[in-house]
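**Q** show me how the following folds:
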Amino acid sequence: MILIGLTGGIGSGKTTVAKIFKKLGVPVYNSDKEAKKLMNSSKELRNSIKELFGKEAYKKKKLNRSFIAEKVFNNRELLQKLNSIVHPAVREHFKDWTTKQESSYVIQEAAIIFEQNNQDFYDKVILVTAPKAVRIERVLQRDPNQDKAQIERRMANQLSDREKIELSDYVIENIDLKTTEQRVLALHNIFCA
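**A** Coordinates of the predicted model:
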């Protein structure tokens, strides 16, 4: 089974690309969603997160996402500590998930593959890109509670597209949906060959 990493900065449209792959019948593992589930369900993770952030990290037995986000997006070191707790658990969960899939390839959608230096874990990595202004507009549309400054702070915690392109096997510039769908289909045919 081929392991494909799917990554891209906030607002690039990696989830849109993942949905296109899903429509083609490809199993897709969404790391962000699974990490959120694990941070609520894993006692070990909950304890480590409480140890790092204090009891405020959880409200009514659920991860206090706004509290955590406020802490980590202004503190790169704290973000790295959180990632070092969560990412190994997600990696193990993904490995277990892959054993249950029956497909020639699977995709793991993950925002910070290169930032965590995890690209060698995958057989191939697809990078989804879009111009910065488009990315900001997309994030504002899906989450009106965020402002431009918050989005730009999150972008600053990720490598630039220029840096990621150098490390990627394939790049999908996600501006026009029809073109993106054609590019996904072309890659699907390569991975199934």
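
**Q** okay, CA-based contacts and neighbour counts for the rest of this
**A** Will do.

**Q** buried residues, the helix ranked longest in the chain. List them.
**A** As assigned by DSSP state H, the longest helix anywhere in the chain is helix 76-98. Using 16 or more other CA atoms under 10 Å as the test for burial, helix 76-98 gives Leu78, Leu79, Leu82, Ile85, Val86, Ala89, Val90, His93, Phe94, Thr98.

**Q** name the nearest of these relative to Pro131.
**A** Closest to Pro131 out of those is Leu79 (25.2 Å), distances taken as CA to CA.

**Q** how near is the residue nearest to that closest one when sequence neighbours are not counted to Ala89?
**A** Of all residues not flanking Leu79 in the chain, Val72 sits nearest, at 4.7 Å (CA to CA, 6 or more residues apart in numbering). Using CA to CA, to the nearest Å, Val72 is found at 19 Å from Ala89.

**Q** reformat the buried residues of helix 76-98 as CSV; add distance to Arg46.
**A** Converted to CSV, the buried residues of helix 76-98 look like this (distance: CA to CA, whole Å):
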residue, distance to Arg46
Leu78, 16
Leu79, 16
Leu82, 11
Ile85, 10
Val86, 10
Ala89, 12
Val90, 14
His93, 16
Phe94, 19
Thr98, 24
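
**Q** mind giving me the packing neighbours of the longest helix of the chain?
**A** Applying 3 or more CA pairs under 8 Å, 6 or more residues apart in numbering; DSSP states H and E, one finds that helix 76-98 contacts helix 31-41, helix 43-53, helix 65-72.

**Q** check what contacts stretch 2-17 and list those residues.
**A** Contacts with stretch 2-17, where a contact means CA atoms under 8 Å, 6 or more residues apart in numbering, come from 18, 104-113, 119, 122-130, 134-139, 154-155, 158, 161, 174, 180-181, 184, 191.

**Q** meant to ask about stretch 119-136, not that
**A** For stretch 119-136, contacts defined as CA under 8 Å, 6+ apart pick out 2-14, 17, 113, 148, 151-152, 161, 164-165, 167-175.

**Q** to compare against the first, here's the next sequence to fold:
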Amino acid sequence: MIVGLTGGIGSGKTTVAGFFKKLGIPVYIADEEAKRLMMISPEIRKEIIQLLGQDAYTIDGLNRKYIAAKVFKDKYLLEQLNAIVHPRVATHFQNWYKQQDSPYVIKEAAILFENGGYKECDFMLLVTAPMHIRIERLKKRDNSSIEEIKDRMKAQWSDAKKQALADFSVENIYMDQTKEKVFRIHNHILLRITRNW
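**A** As a prediction, the model looks like this:
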């Protein structure tokens, strides 16, 4: 069974995914795998340079700040970049998924609703947090400006729109409460699997 885990940027998806991992559930972080594939695949590299220019890569590898500045201000470029990367990540996920031996797995991705990936999941879990908390987290994490953060947020659906399609949701403000909610959701999923709901 596949449980999709998503949420707006800065909501704390990776934190929630980490709690599932501690419960022994295999977790696939799509954004991390996308970055890794963008680094190691010569085909992806070539296509990204054709789309965004030579500056998309530096001597150290992927120029994430440059790429983000280009695609989050241009919907067409973002769609083209996603069209290059997402099919490769989807194939990589399927290969990973076949190797897992667990009642369910977590697939964590930022735009599971936006790209239609939620349709391949059995359940959807939405992680939310108030806007001011998300902005503070992103300023600390990425050293991003408010303008950069808002550009990235504009590329994602609102929480209200996602909520309508989610089976579960976790408001991720206080770690203890988040951990407890994850534990309850985990047990609920196991119960549903056992009873074949």
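
**Q** quick TM-score on the pair, please.
**A** Here the TM-score for the pair of chains, by TM-score structural alignment, normalised by the length of structure 1, is 0.95; 191 aligned residues with a CA RMSD of 1.1 Å.

**Q** returning to that earlier point: for Lys22 of structure 1, which of the helices and strands packed on helix 76-98 of structure 1 is the nearest?
**A** Of all these, helix 31-41 sits nearest to Lys22 of structure 1, with 14.9 Å by CA to CA.

**Q** just the contacts of stretch 119-136 of structure 1: which are in strands?
**A** If you go by DSSP state E, the contacts of stretch 119-136 of structure 1 have Ile2, Leu3, Ile4, Gly5, Leu6, Thr7, Gly8, Tyr170, Val171, Ile172, Glu173 in strands.

**Q** any of these buried? List them.
**A** Among those, those buried by neighbour count (16+ other CA under 10 Å) are Leu3, Ile4, Gly5, Leu6, Thr7, Gly8, Val171, Ile172, Glu173.

**Q** give the contact list for the residue nearest the centre of structure 2.
**A** With distances taken as CA atoms, centre = their mean, the residue of structure 2 nearest its centroid is Ala109 (2.1 Å). Counting by CA under 8 Å, 6+ apart, Ala109 of structure 2 makes contact with Gly4, Leu5, Thr6, Ile29, Ala30, Asp31.

**Q** cutoff 10 Å now
**A** 4-8, 13-14, 28-32, 117-118 (CA atoms under 10 Å, 6 or more residues apart in numbering).

**Q** ok, Ala89 of structure 1 next?
**A** Ala89 of structure 1 makes contact with Glu34, Ala35, Leu38, Met39, Ser42, Glu44, Leu45, Asn83, according to CA under 10 Å, 6+ apart.

**Q** that older thread, possible to save the ones in strands among the contacts of stretch 119-136 of structure 1 as CSV with distance to Lys60 of structure 1?
**A** CSV is the format used below for those (distance: CA to CA, whole Å):
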residue, distance to Lys60 of structure 1
Ile2, 40
Leu3, 37
Ile4, 36
Gly5, 34
Leu6, 33
Thr7, 32
Gly8, 33
Tyr170, 43
Val171, 42
Ile172, 41
Glu173, 41
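
**Q** can you give me the neighbour number for the residue nearest to Leu79 of structure 1?
**A** Neighbour count for Val72 of structure 1, taken as other CA atoms under 10 Å: 18.

**Q** what's the residue nearest to the centre of structure 2 aligned with over in structure 1?
**A** With TM-score structural alignment as the criterion, Ala109 of structure 2 lines up with Ala110 in structure 1.

**Q** average offset between the strand or helix carrying Val128 of structure 1 and structure 2?
**A** Counting by DSSP states H and E, the element that carries Val128 of structure 1 is strand 124-129. After superposition onto structure 2, strand 124-129 of structure 1 sits on average 0.4 Å from its aligned residues (mean CA distance after the TM-score superposition for structure 1).

**Q** that strand vs strand 2-8, what angle?
**A** Strand 124-129 of structure 1 runs at 20 degrees relative to strand 2-8, counting by axes from the mean of the first three to the mean of the last three CA atoms, to 10 degrees.

**Q** run a quick neighbour tally on the closest residue to Tyr29 of structure 1 other than its chain neighbours.
**A** The spatial neighbour of Tyr29 of structure 1 that comes closest, neighbours along the chain excluded (CA to CA, 6+ apart), is Gln108 at 4.7 Å. Neighbour count for Gln108 of structure 1, taken as other CA under 10 Å: 22.

**Q** in stretch 156-169 of structure 2, what's buried?
**A** Within stretch 156-169 of structure 2, the residues that count as buried by 16+ other CA under 10 Å are Gln156, Asp159, Lys162, Gln163, Ala166, Ser169.

**Q** other residues contacting that stretch?
**A** Counting by CA under 10 Å, 6+ apart, 3-9, 110-114, 118, 122-130, 181-182, 185 sit against stretch 156-169 of structure 2.

**Q** residues in structure 1 aligned with it?
**A** Taking TM-score structural alignment, stretch 156-169 of structure 2 hits residues 158-171 over in structure 1.

**Q** could you verify my assumption that Ala56 of structure 2 touches Ile44?
**A** No: Ala56 of structure 2 is beyond contact range of Ile44, at 11.5 Å (criterion: CA atoms under 10 Å).
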